[in-house]
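Asks: below is the sequence, then the predicted model.
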Amino acid sequence: MPVTVLLADEHGLLRDGLASLLLATSRFNVVGSTGDGRECVRMALRLQPRLLIFDCAMRGLSGLEAARRLAPRCPETRMLCLSAYEDSRWVRAAFDAGAHGYVLKRDGYGVLSEGIEAVLRTKYFVSPDIAHVLVDGLRRRDVPTVGMAPGLSAREREITQLFAEGLSTRDIAERLHVSIKTVGTHREHIMGKLGLQGIAQLTRYALREGLTVLEPGVPDQDS
């Protein structure tokens, strides 16, 4: 049976190109493609693909957070992070979130193919060019990872990311299908836990902690 694959990356051209390469052989069957982190979670839970190829940076819900949510609920899905980030903190964060492989976007398809085959054989894989980065990161475990935001719950990390990306309280409530009051309560808890005041400080925190790597918009006044 072909290996079922789900692709999750904000760049549609990358997804389309990767899908074409994978579908060029009968080995793979691309069953889904999305640029949204929350949709990635929904699709993976429904489709239970054998392989998920995802980017750690996606708007709304990061790939790291998506992988973290899927790891315990899709135990048969092998996850490979396809990323532009070479810093050891990002590599560690991906594996901590549940990824089985980490490939750089600047690598050729040969490296990606090697990584795919490795993770499908229940092994772990990291791009040869950054193997030293991973080793260095393991030696310095005191260096904080990214995307974790210690002390915040999964929902609080998600809301922090959305605020940092410029969504208003109303926008977030609509996206998450909760009340404006619920979002406001979460924001108060987040600010209290982190000792922050205002969306500007929250945005800087989110960028520093790797909850988002995207340029924020301008929050509405009601946020």
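Replies: Sure thing, it's come through. Here the structure is a predicted model, which means the values were calculated and not measured. Numbering: from 1, shown residues only.
Asks: please count neighbours and contacts with C-alpha atoms only from this point.
Replies: OK.
Asks: check contacts around the residue most central in space within the chain.
Replies: For the chain, residue 63 is the residue whose C-alpha lies nearest the centre (Cα atoms, centre = their mean; 1.2 Å). Neighbour list for residue 63: 8, 37, 54, 55, 56, 57 [criterion: Cα atoms under 8 Å, 6 or more residues apart in numbering].
Asks: top helix in the protein by residue count?
Replies: The residue-count maximum for a helix in the chain (DSSP state H) belongs to helix 180-194.
Asks: that one - contacts with which helices or strands?
Replies: helix 154-164, helix 169-176 (3 or more Cα pairs under 8 Å, 6 or more residues apart in numbering; DSSP states H and E).
Asks: put this beside the first:
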Amino acid sequence: MSITVLLADDQPLIRLGFRMILEDTGDIEVIGEAADGRSATEQALTLRPDVVLLDIRMPGMDGLEATRRIMAADPQARILVLTTFDLDEYAFAALRGGASGFLLKDAPVAELVHAIRVIAQGHALVAPRITRLLLDAYAPQLPDPLAGDRPGPDRAVVGPGGSLTGREHEVLLLLARGRSNAEIATDLVVSEVTVKSHVGAVLHKLDLRNRVAAVIYAYEHGLIGGNRPARPAGDPGQPHR
């Protein structure tokens, strides 16, 4: 069964290039194209593609507003944001607005195809390097409503689905540092399967859409502040293995 994609970019040649690349995979079908955010929003809600490939900077309604409107109308929509720059405040805002992934326009073809497949399966995808860059650049601008009352290692983080365990708290803090599942597994000396289980529990208990939302949650709730993330409980500050 093909993965359906809506392409949204104001440059016709870029849309053509993406279409040729994606349709050459054999399992991805482009079912629509849009040159601005308004058209992208209308087509996303009409065609219901598996993935919306959305340029963040477009004339008229930009990709950020389109993301907000699409997600408001269809919380299950899956949006992969594209941008030309490593550090793009609009892209970060789109992630906060519910986009499932962030990718640079000059990413290798294989990376683009992989991202679409991953997001079509309901997962989020933001490269750890990009997560770190975004958070380093914009964390100081994020609201910190609990700055004076931060849940520490001895205070549970509580969400709609219950309280995080100590290990789940550690995993959340490592996610906030932009670390991948493999890196978290190394840090905590556990298997990746175990990490995935903990990540799933964190998302469920805090009622979060994906790991990107978990990163933002950690900053907005004062678990991490500024450019120097706090160490997870039990971390003596020794180098990672």
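Replies: Yes, it's here. The structure displayed is predicted, hence computed values, not measured ones.
Asks: next helix or strand past the longest helix of structure 1?
Replies: Downstream of helix 180-194 of structure 1, the first helix or strand assigned by DSSP states H and E is helix 199-209.
Asks: which part of structure 2 matches that following helix?
Replies: On structure 2, no counterpart of helix 199-209 of structure 1 exists by TM-score structural alignment.
Asks: next: stretch 169-179 of structure 1.
Replies: Alignment of stretch 169-179 of structure 1 against structure 2: no match, by TM-score structural alignment.
Asks: list the buried ones in that stretch?
Replies: Neighbour-count burial for stretch 169-179 of structure 1 flags 169, 170, 171, 172, 173 (criterion: 16 or more other Cα atoms under 10 Å).
Asks: surely the fourth one touches residue 159?
Replies: Yes: contact criterion Cα atoms under 8 Å: residue 172 of structure 1 and residue 159 qualify, at 7.4 Å.
Asks: what sits in contact with each of those two?
Replies: Common contact partners of residue 172 of structure 1 and residue 159 (Cα under 8 Å, 6+ apart): residue 183.
Asks: hmm, back to that, and in structure 2, which of the contacts of residue 63 of structure 1 remain?
Replies: Among the contacts of residue 63 of structure 1, the ones still in contact in structure 2 (both residues aligned by TM-score structural alignment, their matches' Cα atoms under 8 Å) are 37, 54, 55, 56, 57.
Asks: now those as TSV including distance to residue 18 of structure 1, neighbour count and secondary structure?
Replies: Shown next, in TSV, are these (distance: Cα to Cα, whole Å; neighbours: other Cα atoms under 10 Å; DSSP: H, G, I helix; E, B strand; the rest coil):
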residue	distance to residue 18 of structure 1	neighbour count	secondary structure
37	18	26	helix
54	12	30	strand
55	13	29	coil
56	17	31	coil
57	17	27	coil
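Asks: now for the longest helix anywhere in structure 2, which elements pack on it?
Replies: Longest helix in structure 2, counting residues (DSSP H): helix 192-206. On a contact count with 3+ Cα pairs under 8 Å, 6+ apart, helix 192-206 of structure 2 meets strand 158-159, strand 162-163, helix 166-176, helix 181-188, helix 211-220.
Asks: what's stretch 89-103 of structure 1 aligned against in structure 2?
Replies: Residue span in structure 2 matched to stretch 89-103 of structure 1, by TM-score structural alignment: 89-103.
Asks: ok, residues contacting that stretch?
Replies: Stretch 89-103 of structure 2 is contacted from outside by 56, 63-64, 67-68, 71, 75, 78-83, 112, 115, 119, 123-127, 134, 138, 209-210, 212-213, 216, using Cα under 8 Å, 6+ apart.
Asks: and the end-to-end length of it?
Replies: 13 Å (Cα to Cα, to the nearest Å).
Asks: may I see the buried residues of that stretch?
Replies: In stretch 89-103 of structure 2, counting by 16+ other Cα under 10 Å, buried: 90-103.
Asks: with stretch 11-31 of structure 1 instead?
Replies: Within stretch 11-31 of structure 1, the residues that count as buried by 16+ other Cα under 10 Å are 15, 18, 19, 22, 28, 29, 30, 31.
Asks: secondary structure element holding the first one?
Replies: Following DSSP H and E, one finds residue 15 of structure 1 within helix 12-23.
Asks: same question for the last one.
Replies: Secondary-structure element containing residue 31 of structure 1, defined by DSSP H and E: strand 28-34.
Asks: packing partners for that strand?
Replies: Using 3+ Cα pairs under 8 Å, 6+ apart, strand 28-34 of structure 1 sits against strand 3-8, helix 12-23, helix 37-47.
Asks: buried ones in stretch 102-114 of structure 2, by neighbour count?
Replies: 102, 103, 104, 105, 112, 113.
Asks: which one of the residues you listed is nearest to residue 4 of structure 2?
Replies: Set against residue 4 of structure 2, the nearest of the buried residues of stretch 102-114 of structure 2 by Cα to Cα is residue 113 (12.3 Å).
Asks: could you check how far that closest one is from residue 136 of structure 2?
Replies: Counting by Cα to Cα, the gap from residue 113 of structure 2 to residue 136 of structure 2 is 27 Å.
Asks: cool, residue 56 of structure 2 as well?
Replies: 20 Å.
Asks: residue 185 of structure 2 too?
Replies: Distance, residue 185 of structure 2 to residue 136 of structure 2, using Cα to Cα: 23 Å.
Asks: now swap in residue 206 of structure 2 and tell me
Replies: For residue 206 of structure 2, the distance to residue 136 of structure 2 - Cα to Cα - is 23 Å.
Asks: using JSON lines, lay out the helices and strands packed on strand 28-34 of structure 1 together with distance to residue 188 of structure 1.
Replies: Below are these laid out as JSON lines (distance: least, Cα to Cα, whole Å):
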{"stretch": "strand 3-8", "distance to residue 188 of structure 1": "31"}
{"stretch": "helix 12-23", "distance to residue 188 of structure 1": "36"}
{"stretch": "helix 37-47", "distance to residue 188 of structure 1": "23"}
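Asks: which one of those lies closest to residue 143 of structure 1?
Replies: helix 37-47 (26.4 Å).
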